[in-house]
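Peer 1: Need the 3D shape of this:
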Amino acid sequence: MTSGSLPHLFARLAALERRIRAAVAVRRGSDPNPDDPFRGLYLSDEAIDALLASRREPYVPFQASAASGRLGRLAETARLSGLDVELLLVALAPDVDSRFEQFYGYLNDDVTRRRATAGLALRLCGLPEASATGRARLDPSSPLRSAGLLVVDDRERPFLSRSLRVPDRVVNHLLGDDLADAALAGVAKVVDEVTAADVGNLVRAFRAQVRLAYLRERPGGGAREVAAAALGHAGFAVLEVDAARLRAEDVSTVAVLREAVLRGAGVVLGPVEEEPPLAALTHPSVPLVVFGPNVWDPRWSPDPPLLHDAAPLPVADRADLWRLKLDGRLAPGVDPAAATAHFVLGPGQITRAARAASVSALVDGGVVTTEHLRAGARSQNAAGLQRLARRIEPAVGWDDLVLPTGVVGLLHELAARARRRDQVIDQWRMRPGGGRGRGVTGLFAGDSGTGKTMSAEVIASSLGLDMYTVNLATVVDKYVGETEKNLERIFTEASGVNGVLLFDEADAIFGKRSEVRDAHDRYANIESAYLLQRMETFDGIAVLATNLRANLDEAFTRRLDVVVDFPLPDEPLRRLLWDRCLGETAPRTEVDLDFLAGAFELAGGHIRSAAVTAAYLAAENGGPVGMAEVVGAVAREYRKLGRLVGEREFGRYLGLAADGAAR
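Peer 2: The predicted structure follows:
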């Protein structure tokens, strides 16, 4: 606050006090009993006669003078006239100098009315009570009231006897207090720092008096940060407003607009998906930037906005922003662009992710590694998807996979597509037009237990992402159209999450379209057609896993980036699987791995299940894992699969299988 602001404000109030002194003198001159100690509590006959004998005249008019300091800046921003400023000062006086309460009580002829009434304020400004010009300055649409600078109370009273009040936030602002209105806590915040961005067109628009803009947010576009940067570079302070909380908490939009006017700020409102309160936030001095994921609806405002797409930051800009926010704390040789290239993050998310990475690194000596970067990036995932899918933090890597070389190669290809899509799709523009998304999708097909789910987890781990397994119970619904709605919610939430989305048993919802014989077939085909279209526009990473590839609709094949067939493991792979699953930490005696691999044709999942069962048997017996426990566990696995436990497979260990079954 400038040093001249308060002296100027007090000088203006002193001028108001001189006019009040003159008004008091006039009042005393017409009072038949000026020394009556109960004046203002009752009306005597003489007072009524005096009222009848005189006319209500204005007091000495004010002398117009230029406002300075905060009062002057507020008058300029709120488009206040000289009369508006004087009316504001009249209403403000009791909040700055308590003597004015007594002054107004006397002039109102009612000691209980200690604020200026509309009629008294007009007369103190030298206007008749019936002045249309003066009364219009107190209308709800006037600059004072529409910006929330002045409140007219006592609506049940006649207009001239309604009290005028200045909100505490306005009083505090004029006295030098910059704290935001407490009513806006959690709904609106002042942005002190804006992220550098290429927003030249928007800046020029705001400087050219454009007062309404709509930013359509693309995944990773950071529309909020783009809007704040544009307003900041155009010379405005920035007030960010959460549209959902503004609606849910029923906060007055007048309070939001008042805060913006007091600060000379632009308002950033969003994200919006339904009609926002634009009319209540419209002001000629306040640029309003609305953002959301959908296209602008012309019904929201009669005034067309400036339309702008908030596109994702280029890879180089993202890398520069990571380095700027990490401020030299990166470990040697760590490239933030390479480590997080497959993460879709906006500028604000990168800023918060960098802080999270720095905090995590404090435990490890303060140096930020690739793991810290990816953990920070994952911390920006929205929680909405966890209500629709099960979140899994990957705990396996490439070395844990026991699969044929060709299958592993296809899995590496799928991971590479996720890492390189910025370069191929955005920079090289290898997928132009058609409204296609930037998604990466793969199909994992094979018998149960062949490693489909584990492979999806490995891909998520290699990319530093979480995995989300879609629960079909939350998707499939017997009512027409509900399954599509559930899937849409999943895809929408997934677009804001950096993760791998796994549809297990995908044939249940991605099944073939069939010939229409009844209404059920028609609606089933509609469901499949919707999925075909939605997969085309998906921007994330999705894996479809199925035991029945033949049941999937052929139209999905074109939309899949990689199709991986998982075969049953051959004997060398089964031997390696038995060795891996029995592990190195559990105690074990001589286990005939060659026999287990050659005799039992089991998938990896069944081998793992048998190994765990064998470990439980050994723990219960108080000894190491041996052939007796392993063969007994295999016998149990055979029975679960509906297979016969016979000499052909178990050979010389058939007795151990029988003993294990008896336990």
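
Peer 1: C-alpha from now on. contacts and neighbour counts both.
Peer 2: Noted.

Peer 1: Would you mind pulling the contact partners of the helix or strand containing Leu656?
Peer 2: Assigned by DSSP states H and E, Leu656 belongs to helix 654-662. By Cα atoms under 8 Å, 6 or more residues apart in numbering, the residues outside helix 654-662 that reach it are 627-629, 631-636, 645-647, 650.

Peer 1: Settle this for me: Leu288 is touching Leu212, isn't it.
Peer 2: Yes. Counting by Cα atoms under 8 Å, Leu288 does reach Leu212; the two are 5.0 Å apart.

Peer 1: Between the two, which is the more surrounded one?
Peer 2: A direct count of neighbours by other Cα atoms under 10 Å for Leu288 and Leu212 places Leu288 higher, at 27 against 23.

Peer 1: That one and Gly186, how far apart?
Peer 2: According to Cα to Cα, to the nearest Å, Leu288 and Gly186 sit 19 Å apart.

Peer 1: element containing Val190, please.
Peer 2: Going by DSSP H and E, Val190 is in strand 188-191.

Peer 1: now swap in Leu502 and tell me
Peer 2: Assigned by DSSP H and E, Leu502 falls in strand 499-503.

Peer 1: Can you give the distance from that strand to the centre of its chain?
Peer 2: Relative to its chain's centre, strand 499-503 lies at 21 Å (Cα atoms, centre = their mean, to the nearest Å).

Peer 1: Please apply the same query to stretch 262-280.
Peer 2: Put simply, stretch 262-280 sits 15 Å off its chain's centre (Cα atoms, centre = their mean).

Peer 1: list the buried ones in it?
Peer 2: Across stretch 262-280, burial judged by 16 or more other Cα atoms under 10 Å covers Leu262, Arg263, Gly264, Ala265, Gly266, Val267, Val268, Leu269, Gly270, Pro271, Val272, Pro276.

Peer 1: Of the residues you listed, which is the nearest to Val344?
Peer 2: Checking these against Val344 with Cα to Cα, the nearest one is Pro271 at 17.6 Å.

Peer 1: is it true that the closest one touches Phe291?
Peer 2: Yes. Pro271 lies in contact with Phe291 (Cα under 8 Å); the separation is 5.4 Å.

Peer 1: Helix, strand or coil: sort out Asp309 for me.
Peer 2: Judged by DSSP: H, G, I helix; E, B strand; the rest coil, the three-state class of Asp309 is strand.

Peer 1: how much space between it and Val290?
Peer 2: 12 Å.

Peer 1: Please identify every residue contacting each of the two.
Peer 2: Common contacts of Asp309 and Val290 (Cα under 8 Å, 6+ apart): Leu215.

Peer 1: One more, so I can put them side by side:
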Amino acid sequence: MNTGGLPHLFTRLAALERRIRDAVAARRGTDHNPDDPFRGLYLSDEAIDALLATRREPFVPFQESPAAGRLGRLADTAGLTGLDVELLLVALAPDVDSRFEQFYGYLNDDVTRRRATAGLALRLCGLPEASAAGRARLDPSSPLPAAGLLVVEDRERPFLSRSLRVPDRVVNHLLGDDRPDAALTGVARVVDEVPAADVGPLVRAFQAGIRLVHLRERPGGGARETAAAALRRAGFAVLGVDADRLRAEPDRGGAVLREAVLRGAGLVLGPVEDEPPLTDLTHPAVPLVVFGPGVWDPRWSTEPPLPHEAGPLPVAERARVWRTRLDGRLAPGVDPAAATAHFVLGPGQIARAARAASVSALVDGGVVTTEHLRAGARSQNAAGLQRLARRVEPAVGWDDLVLPDQVVGLLRELASRARHRDRVIDEWRMRPGGGRGRGVTGLFAGDSGTGKTMSAEVIAASLGLDLYTVNLATVVDKYVGETEKNLERIFTEAAGVNGVLLFDEADAIFGKRSEVRDAHDRYANIESAYLLQRVETFDGIAVLATNLRANLDEAFTRRLDVVVDFPLPDPVLRRRLWDRCLGASAPRGEVDLDFLAASFELAGGHIRSAAVTAAYLAAESGRPVGMAEVVGAVAREYRKLGRLVGEREFGRYLGLAAEGVGR
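Peer 2: Presented below is the predicted three-dimensional model:
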């Protein structure tokens, strides 16, 4: 608690007490019945006569002097005149010294009115009660009431008999108490020093007197942190305000503004997408920064804001923030910036991710590894996308893929693009203009079961990201325009999530445009055109998977970074798939892998399904997985695919196939 400036405050109150003594003496000089024990409870005939016989004169005026300490700083911040300061002291006195309650009750000639009234306050300041200039200092738009430093109560009474009250938070502040107002809980909080990118232009704007700024936040931009850093460097404290909570409880806006004035703080309000709750937050001394992902609507305020954009931190700055927050707890050789280069995180998110990584590392010896860093970064994902897509935590890696080398190379290229896009797109500016996004998009085309979904999961795992599979049932809508709205919600949510977005069966929504013959064709073409534009402006990582590449619109090809065709496996790959799918944990008997690979032309997904079925058959019979179980499982898979179980494929094992199907 900082009590600096209290001697000056008490000195000013002592001077006020001396003027009150003079006022009391003057009051006694005209008192015709000083010994009346019921004074203030009624008006006698003599008292009325005395009022009619005398004029209402001001008391001895105060000697204006500059305020010091907290009172002086508050006067400078709120733009208070000497008269404002004296009115504040008159109203404040009963909250600091209880004797003033009796003084004011006596001077009000009403023992129940123990606070200064507007008329008494003006007279104690040496002003007539009819002084227009003095009365104006208590108007709602004047500095004291506008900043919430003084409350004029009893609005139903005549102006001069309205009581003046100083809120407890103002009293406590002047007495040296820095605890924030309890009314701010959940709505506003004091923001500590935070790292941010270059904030020089904003600092100069605040120093030049600009008091309204709109920050448009790009993914990973950290608009809140950018605004806070700029305000601090411009000499202001910072209060962060939750726009949604304030919109729900607008009556707390006055307390927020008062706290900002007391602390000499700027306000950082957001995130906002619709009209921000600006009521009670504007003041000439309080910079206000409104941030959000959208643009400013001129209808929101008569005062135009300074527009600014909060972009992502440079790579070097991100590395500095990570290392500062982890403070020597990193495992040897771990570079946090490189390990999380493909994550889109603002400075505040990095700080929280570093704390999450440190907590996770405590159960593993306390040393933060790459896995801990990526888990901490994933913990910053918002939950909104999970309502629109299914979240999958990857459990496979590159070694689990059984694909041709050329296909694996293209998959690694897609992962590499995601890993290095900061350098190529932001630093080297290889995609300038046109409103293009920073996204990485790939097309996986091939028959069912050839490994498209698993490959997307492997890419997500290699990047330390989650996989989000879009449920087409939540996207496609029979009503015109609804499908686009659903997709927009998905793309918007995905932009703020560090994950890989998978559109399975993508041809259902990314189909070809056709010749317009009726209204249905027109709207279908509008839908496809919208998707073409939206994919190009997407900032995340997206994979489109399809069994029918020919059904996709050719215009998508230019907008795709990598196109991967997944072929059906040849006998060599099929043998590896059978060996991999049968696994090392399940008990395995004699299994002719060469026969299985050469005879059965199955995709990897079907081989995996057959291997699982064989394991169930073996578990039921209590035997290791052998040819009888595997061939019986393949026969079942053939039936699901609508194929005939014949001697040409099954050869000498045809009897086992018939036996397996009959079980």
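
Peer 1: Next, the TM-score between them, please.
Peer 2: Scored against TM-score structural alignment, normalised by the length of structure 1, the superposed chains reach a TM-score of 0.97; 663 aligned residues with a Cα RMSD of 1.7 Å.

Peer 1: thinking again about what came up before, show me which of the contacts of helix 654-662 of structure 1 are buried.
Peer 2: Using 16+ other Cα under 10 Å, the buried members of the contacts of helix 654-662 of structure 1 are Met627, Ala628, Glu629, Val631, Gly632, Ala633, Val634, Ala635, Arg636, Val645, Phe650.

Peer 1: Let me have those residues in a markdown table, extended by secondary structure and distance to Ala182 of structure 1.
Peer 2: Converted to a markdown table, these look like this (DSSP: H, G, I helix; E, B strand; the rest coil; distance: Cα to Cα, whole Å):
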| residue | secondary structure | distance to Ala182 of structure 1 |
| --- | --- | --- |
| Met627 | helix | 71 |
| Ala628 | helix | 72 |
| Glu629 | helix | 68 |
| Val631 | helix | 70 |
| Gly632 | helix | 69 |
| Ala633 | helix | 66 |
| Val634 | helix | 67 |
| Ala635 | helix | 69 |
| Arg636 | helix | 66 |
| Val645 | coil | 74 |
| Phe650 | helix | 76 |
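
Peer 1: tally of neighbours for Thr450 of structure 2?
Peer 2: By other Cα under 10 Å, 23 other residues sit near Thr450 of structure 2.

Peer 1: can you check the one 5 residues further on too?
Peer 2: Neighbour count for Ser455 of structure 2, taken as other Cα under 10 Å: 23.

Peer 1: can you pull out the helices in the stretch 301-450 of structure 1?
Peer 2: Along the stretch 301-450 of structure 1, counting by DSSP state H, counting those that start in this stretch, helices occupy 315-326, 336-339, 347-362, 370-378, 405-421.

Peer 1: just the stretch 1-150 of structure 2 next, same as before
Peer 2: Counting by DSSP H, counting those that start in this stretch, the helices of the stretch 1-150 of structure 2 are 6-29, 45-53, 69-78, 82-96, 99-107, 118-124, 132-136, 143-146.

Peer 1: likewise the stretch 551-663 of structure 1?
Peer 2: With DSSP H, counting those that start in this stretch, the ranges of helices along the stretch 551-663 of structure 1 come out as 555-559, 571-582, 593-599, 604-621, 627-641, 647-650, 654-662.

Peer 1: winner for burial among the ones you listed?
Peer 2: When the helices of the stretch 551-663 of structure 1 are scored by mean count of other Cα atoms under 10 Å, the highest mean neighbour count falls to helix 627-641 (a mean of 21).

Peer 1: Need the counterpart of Tyr638 of structure 2 in structure 1.
Peer 2: Here Tyr638 of structure 2 is matched to Tyr638 in structure 1, going by TM-score structural alignment.

Peer 1: so who does that match touch?
Peer 2: By Cα under 8 Å, 6+ apart, the contact set of Tyr638 of structure 1 is Leu644, Val645.

Peer 1: Now do the closest residue to Pro195 of structure 2 other than its chain neighbours against Arg216 of structure 2, distance only.
Peer 2: Spatial nearest neighbour of Pro195 of structure 2, chain neighbours left out: Pro347 (6.2 Å); criterion: Cα to Cα, 6 or more residues apart in numbering. Noted for Pro347 of structure 2: a distance of 16 Å to Arg216 of structure 2, by Cα to Cα.

Peer 1: Please identify which of these two sits among more neighbours.
Peer 2: Legend: neighbour count by other Cα under 10 Å for Pro347 of structure 2 and Arg216, higher for Pro347 (25 against 22).

Peer 1: Test my guess that that one contacts Ala227.
Peer 2: No. Using Cα under 8 Å, Pro347 of structure 2 makes no contact with Ala227, being 11.8 Å away.

Peer 1: Please name the spatially closest residue to the spatially most central residue of structure 2 (chain neighbours excluded).
Peer 2: The centroid of structure 2 falls nearest to Pro271 when counting by Cα atoms, centre = their mean (6.5 Å). Spatial nearest neighbour of Pro271 of structure 2, chain neighbours left out: Gly292 (4.6 Å); criterion: Cα to Cα, 6+ apart.

Peer 1: Tell me how many other residues crowd that neighbour.
Peer 2: 22.

Peer 1: In structure 1, what residue corresponds to it?
Peer 2: Counting by TM-score structural alignment, Gly292 of structure 2 lines up with Gly292 in structure 1.

Peer 1: Spit out the contact partners of Glu647 of structure 1.
Peer 2: Leu654.

Peer 1: did I read that right, Gln209 of structure 1 in a strand?
Peer 2: No. Applying three-state DSSP, one finds Gln209 of structure 1 to be coil, outside a strand.

Peer 1: gap between it and Val286 of structure 1?
Peer 2: Per Cα to Cα, Gln209 of structure 1 is found 10 Å from Val286 of structure 1.

Peer 1: Tell me which of those two has more neighbours.
Peer 2: Set Gln209 of structure 1 next to Val286 and count neighbours by other Cα under 10 Å: Val286 wins out with 24 against 12.

Peer 1: Identify the residue spatially nearest to the more buried one, adjacent ones excluded.
Peer 2: Using Cα to Cα, 6+ apart, the closest residue to Val286 of structure 1 is Gly266 (5.2 Å).

Peer 1: Count the neighbours of the closest residue to Thr112 of structure 2 other than its chain neighbours for me.
Peer 2: Once flanking residues are discounted, Thr112 of structure 2 sits nearest to Gly105: 6.5 Å by Cα to Cα, 6+ apart. Look at Gly105 of structure 2: counted by other Cα under 10 Å, it has 17 neighbours.

Peer 1: same question, the one 10 residues further on
Peer 2: Other residues within reach of Arg115 of structure 2, judged by other Cα under 10 Å, total 26.
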